[in-house]
Each structure stands twice: as structure tokens, then as C-alpha cells.
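J.: attaching a predicted model along with its sequence, questions to come.
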Amino acid sequence: MKESVLEVPGARLHHFVRGTGPLLVLIAGGHGDAAVNEPLADHLADRYTVLTYDRRGLSGSTTDEPGLTLATHADDVSRLLSTLTTEPAYVYGSSIGALISLEFTIRHPEQSGVVVAHEPPVTQLLPEPERTRAVQDLLTAEETFKAEGAAPALRRFAKFAGIDPTDREPDVEVRRTGPEQLPNVEFLLTYDVPAIRAHTLDLAELKGSPARIVPGVGENSTHVWPHKCARLLAEELGTAYETFPGGHNGYAFRPRATAGRLHQVLND
């Protein structure tokens, strides 16, 4: 595995490359950094060259420009990929990572191969009053953070996303949010969650992308609104959605099964 730091406008992107085969970038959800994707990457490295990274503002990726948009994150993915290949790459993103992958597909279609967007929070697709409730979920997490701190806010976040720590593979250890992770949670709630609320996906541009876009859903997350967002996105694009193991964060709790399913979807 190769560890590097890439200097980009306003930030330094800490990233890792492992394995051999077609290039696949993994974009974590929530306050997840490269370490969250490490088990999934390890299960894919026998078939793919896997790129994982800390989003700007998280862990080893520092930033001088924290007031950012999802377009900023999408451009970061583009710059990372440009150091590794001139060919279209595979992309797998979950939650905010899925929304970033979709924005990346719009902004950098020439770099986009198969793009799997697992439960992206595309709130604009939800009918009312579900849309208002979804936006309020995000806003409540932000307000809880300001009033009570990171840990209570993260619990609110986990509740509306339906995170179930018991829904995991036997050898997966639940990653506790220790002091070293609190800055990531704080950055998520201060900058990234407002960016999600403010974001509008250009559906016309997305439909015109040459990439194969695959909305993904968790088999155990039918009760949460990001699951419905993915189904509605598939309907909007006139394509089928694919089901993945586990819930909203199945990539972290069920990495072995997710790797197998992702390989099937990428090569369908």
C-alpha cells in the first residue's frame, strides 16, 4: 500500500493506493476517513487498484478553506484520480460520499466510468412532506451539535440514518468515536452537513453523463429516507437500483459482503 499527500488548491489530500487492476475510488460517508474504508478496500484489492482518502477537513487532509461545497469535494476526487490514470475510473460512494460521486460525474464526465451511489441524500427528489422532514433531520443534527456538542449530534444523525451496530459481519469491530474522531464529527456538522442541505443536483446534466450510474440501497435500510432517495434517483434516471448488504453504512459494517456485491455490480 502506498500512502501519499497531494497538494490541491486550499487543501492537502491524504490518500492511499493498494491492489492491482482497474482503478476504483471509495468515498466514505458521514465523518468517515480513509480508515473507515480500509476493510472494504482490503477485500477489493485482489481485483482492483483501490484509492481511499480522507476528505478535506478530515483526519490527515487539512484545509485552509473550510467553507466548501460538494463541488469542492468532487473536484478533489478528480485531482486525485488525475495523478493515477487518464482513463475513466470506477467510483463507489456512500451517503455524502454518494452525493459527491454524483457531483463528480456531472463535473468530470470524462473521468467517470461506472459510478455506484449508495443511498445519496438527494433530498430534492423526495415528495413533500418527506422532503421537509429530511432537511429538518439534517438541520436538527446541526442544531444539536451547537447546543449540546458532537456526541449527542452524532446520535441524532445515527438515528435518522438507521445505523444499527448489530447489523455487521462477525469479525467487524464497531469503530468507537474517540477523542481523535471528534474533530471529524465537528467538521462534518459545521461544514459538510450544511453543504448537503444547500446542494441541488443537476439532474439534466446527470442524465447526459456518459457514465453508467448505479443507485444503490441497503437491504436493511428501507425505513430511512436516503434509501428512498436512491430509489427515486433510479426512477429519475430510468435505470434499476441495486441492493447491497446491510443498512445505510453497510460498506463499513459488512465490508466482505459489500466487496463481493460491488464487484458483481461493476462487472454486470
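T.: Received it, and whenever you're ready, just let me know what you need. Residues are numbered from 1 along each chain as shown.
J.: alpha carbons only for contacts and neighbour counts from here, please
T.: Fine.
J.: I'd like to know how far the most centrally placed residue in the chain sits from T222.
T.: Closest to where the C-alpha atoms of the chain average out (C-alpha atoms, centre = their mean) is G97, at 1.7 Å. When distance is defined by C-alpha to C-alpha, to the nearest Å, G97 is 19 Å away from T222.
J.: contacting residues for D202?
T.: I106 (C-alpha atoms under 8 Å, 6 or more residues apart in numbering).
J.: kindly recompute the last result at 10 Å.
T.: L102, E103, I106 (C-alpha atoms under 10 Å, 6 or more residues apart in numbering).
J.: so which residues of the stretch 151-268 of the chain form strands?
T.: Remark: strands assigned in the stretch 151-268 of the chain by DSSP state E, counting those that start in this stretch are 212-218, 242-244.
J.: swap in the stretch 1-150 of the chain?
T.: 2-8, 11-18, 23-27, 49-53, 89-94, 112-118.
J.: do you know which of these lies nearest D33?
T.: Proximity to D33, assessed across those by C-alpha to C-alpha, is greatest for strand 49-53 (6.5 Å).
J.: next one for the comparison:
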Amino acid sequence: MNHIVRTLEIPDARLHYEVRGEGPLLVLVGAPMDARSFAAAAELLATDHTVLTTDPRGINRSPLHDPGQDSTPGLRADDLSRLITHLDAGPAAVFGSSGGAVTALALAIASPEQVHTVIAHEPPLVETLADRERLHAGTEDQIATYLAGDVVGAWTKFMAQANIAMPQEVIEMMFGGERDPQQVADERRWFAHELRGTVRWQPDLAALRSVRTRVVVGIGEDSTGQICDRTSTALAAALGIEPTMFPGGHIGFADDPDRFAPRLREVLREN
């Protein structure tokens, strides 16, 4: 199977992207998750799709000219638009997870002619929730804690607010001690320049209801009670659609791609 790895120069960054397979274009995107997180699922889906994955701006192999620039859903959506135009293979189906789901929704609003289907898997759209001010305050505390140097403390607060059950010793093992420098750099960028803009993004619900793009809101079967279950359920209700369930939890596509890819293919075939 062909696997092309290239870069695209844009005015303020150099975007790393990868293309696998042949067939209709399918984009798999995260934020801050990079192309590596989708590699296993991309291999499975590339048997009948051209699959595009990318490192979001400022993350890993997609350096910014100005490293201090914030990452917003609008900027990331413009990056996807440029990549789809560059490949000349659209309109595309876009599967976005977490912050990537917010990117995909922003793309559907800004460039609906480029995307026929958006599957927004667990977008952390805190603005859809009644307790958003409390949650925004929690996010600001997480960012401040991280930037003050307490990495484990920041992640402990993040997991607690997300209602993701994770033993403290696991958090300390994952985020304490010696770590990969690139992982640390991407993590710092996410806390400092990406998290706030993603969770505070307010979707244009009227636009999402009116675009010709098919919008699907996905939730992991194991995510019940987590913050992204709540935000996804609220978004689906606001759009007047039922959520679509997927195997696993927040990153089911990475944890169990053998189950996730067939379900995604099934959802793509639905009208």
C-alpha cells in the first residue's frame, strides 16, 4: 500500500501530512494528537479510501514560523482546507476527534463545499454546557498550574474535570520524571496555546444546521459521564440529531483500531 509523507508550506507554517491508499478522500485529524495517533486506523481504512493524516500546526513535525502563535479551530480548519485543495481530491469526509472534531466543525462552517461529511467525535465544546463558566475557570487553573511547572498537578486537575478515572500513580508515571522532549514540547504548546481556544470555541449552530455537509456527532461507548460525552450530547441535541456511538472511549480509534475502523466505515456509508 502506498504511503506518502510530505510537507506543505503555508504562509505561517510548514504542515506535515501523510497520504495512504486510493479511493474517496477521508481525513483523520486530531488536536493536539498528530498523525501518528491515527496511523493504525489509517492503514485499515486505506484499503478503500485515500486517507489523509496530518500533524496540526505547531505540533511535532508541523512547525510554526512564530512558535508563540495561538492555535484556533479557525486556523486549523484553514490548514485542512489548504491540504484538501493541495491534494485536489475533495470533497472529503472528515473524521475529527477531540480538538480535531472542533477543527472539522469549523471547516464545515467555513468551507462546506470541501467536505461532504463531518464526523465530530467527542468535541470538547464547553460552550454548549450550562456550567461552562465553572469549567472555563477550571481550564484556566489547569493552564496556570502547568505553566507554573506542576505538570503532574495540571494533568491531575485535567483528568478530574474531564471525569476520566485514572489512578494518581498512573498519572505520575505518564507525566512525571524523564520524558520524550518532543512530547513535552507538544504538551506545553497545547496547554499554553491551544487548549483555551479549543474549549471556548462557539459553534455557529445555525450554520451547521443549514450547510449541505452531513454532520455526525460521535461518542465513545466507554465515555459515559465524561465531559466530552456531555458536550457531544449537548451539541447533538442543539443540532436536532441523535449521537452516533463508536467503540471504546475518547481515543477508541487509537486504542482499538480493529474495532473502530469498521464502525467508522459503516457510518461513512450511511446517509
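T.: That came through fine. None of these values were measured; they are calculated from a predicted model.
J.: what TM-score do we get after superposing?
T.: After superposition, the two chains reach a TM-score of 0.89 (TM-score structural alignment, normalised by the length of structure 1), with 257 aligned residues with a C-alpha RMSD of 2.0 Å.
J.: who's in contact with the residue nearest to the centre of structure 1?
T.: Contacts of G97 of structure 1 (C-alpha under 10 Å, 6+ apart): 26-30, 32, 55, 70, 73-74, 91, 103, 117-121.
J.: counterpart of it in structure 2?
T.: When structure 2 is aligned by TM-score structural alignment, the residue opposite G97 of structure 1 is G100.
J.: quick one: map E236 of structure 1 onto structure 2.
T.: By TM-score structural alignment, E236 of structure 1 lines up with A238.
J.: could you find the closest non-adjacent residue to that match?
T.: L205 (7.3 Å; C-alpha to C-alpha, 6 or more residues apart in numbering).
J.: counterpart of that neighbour in structure 1?
T.: Checking TM-score structural alignment: L205 of structure 2 goes with L203.
J.: how about the nearest residue to F38 of structure 2, chain neighbours excluded?
T.: A254 (6.3 Å).
J.: which residue in structure 1 aligns with that neighbour?
T.: Match for A254 of structure 2 (TM-score structural alignment): A252.
J.: number of residues surrounding T20 of structure 1?
T.: 13 (other C-alpha atoms under 10 Å).
J.: contact partners for it?
T.: L44, A45, D46, R47, Y48, T49, V50.
J.: residues in contact with the fourth one?
T.: The reference is to R47 of structure 1. R47 of structure 1 sits in contact with G19, T20, G21, P22, L23, L24, H263, where contact means C-alpha under 10 Å, 6+ apart.
J.: try it again at 7 Å.
T.: By C-alpha atoms under 7 Å, 6 or more residues apart in numbering, R47 of structure 1 lies in contact with T20, G21.
J.: swap in the fifth one?
T.: Under the criterion of C-alpha under 7 Å, 6+ apart, the neighbours of Y48 of structure 1 are G19, T20, G21, P22, L23, L24.
J.: most surrounded residue in these?
T.: L24 (26 neighbours).
J.: and that one, what pairs with it in structure 2?
T.: By TM-score structural alignment, L24 of structure 1 lines up with L26.
J.: next: K2 of structure 1.
T.: Checking TM-score structural alignment: K2 of structure 1 goes with I4.
J.: next: L70 of structure 1.
T.: So L70 of structure 1 corresponds to P73, using TM-score structural alignment.
J.: from A236 of structure 2, how far out is its match?
T.: 19 Å.
J.: out of those two, which sits in the busier spot?
T.: The residue with more neighbours, out of P73 of structure 2 and A236, is P73; 24 against 17, by other C-alpha under 10 Å.
J.: check contacts around that one.
T.: P73 of structure 2 neighbours (C-alpha under 7 Å, 6+ apart): V102, T103, A106, T198.
J.: just the residues you listed now: which is nearest G220 of structure 2?
T.: Nearest to G220 of structure 2 among those, with distances taken as C-alpha to C-alpha, is V102, at 16.1 Å.
J.: wait, what's in contact with that closest one?
T.: P73, P123.
J.: quickly note the distance from the residue nearest to H73 of structure 1 when sequence neighbours are not counted to D268 of structure 1.
T.: If the residues on either side of it in the chain are set aside, H73 of structure 1 comes closest to I100, at 6.4 Å by C-alpha to C-alpha, 6+ apart. To D268 of structure 1, I100 of structure 1 is 23 Å away according to C-alpha to C-alpha.
J.: please apply the same query to A74 of structure 1.
T.: Counting by C-alpha to C-alpha - A74 of structure 1 and D268 of structure 1 are separated by 25 Å.
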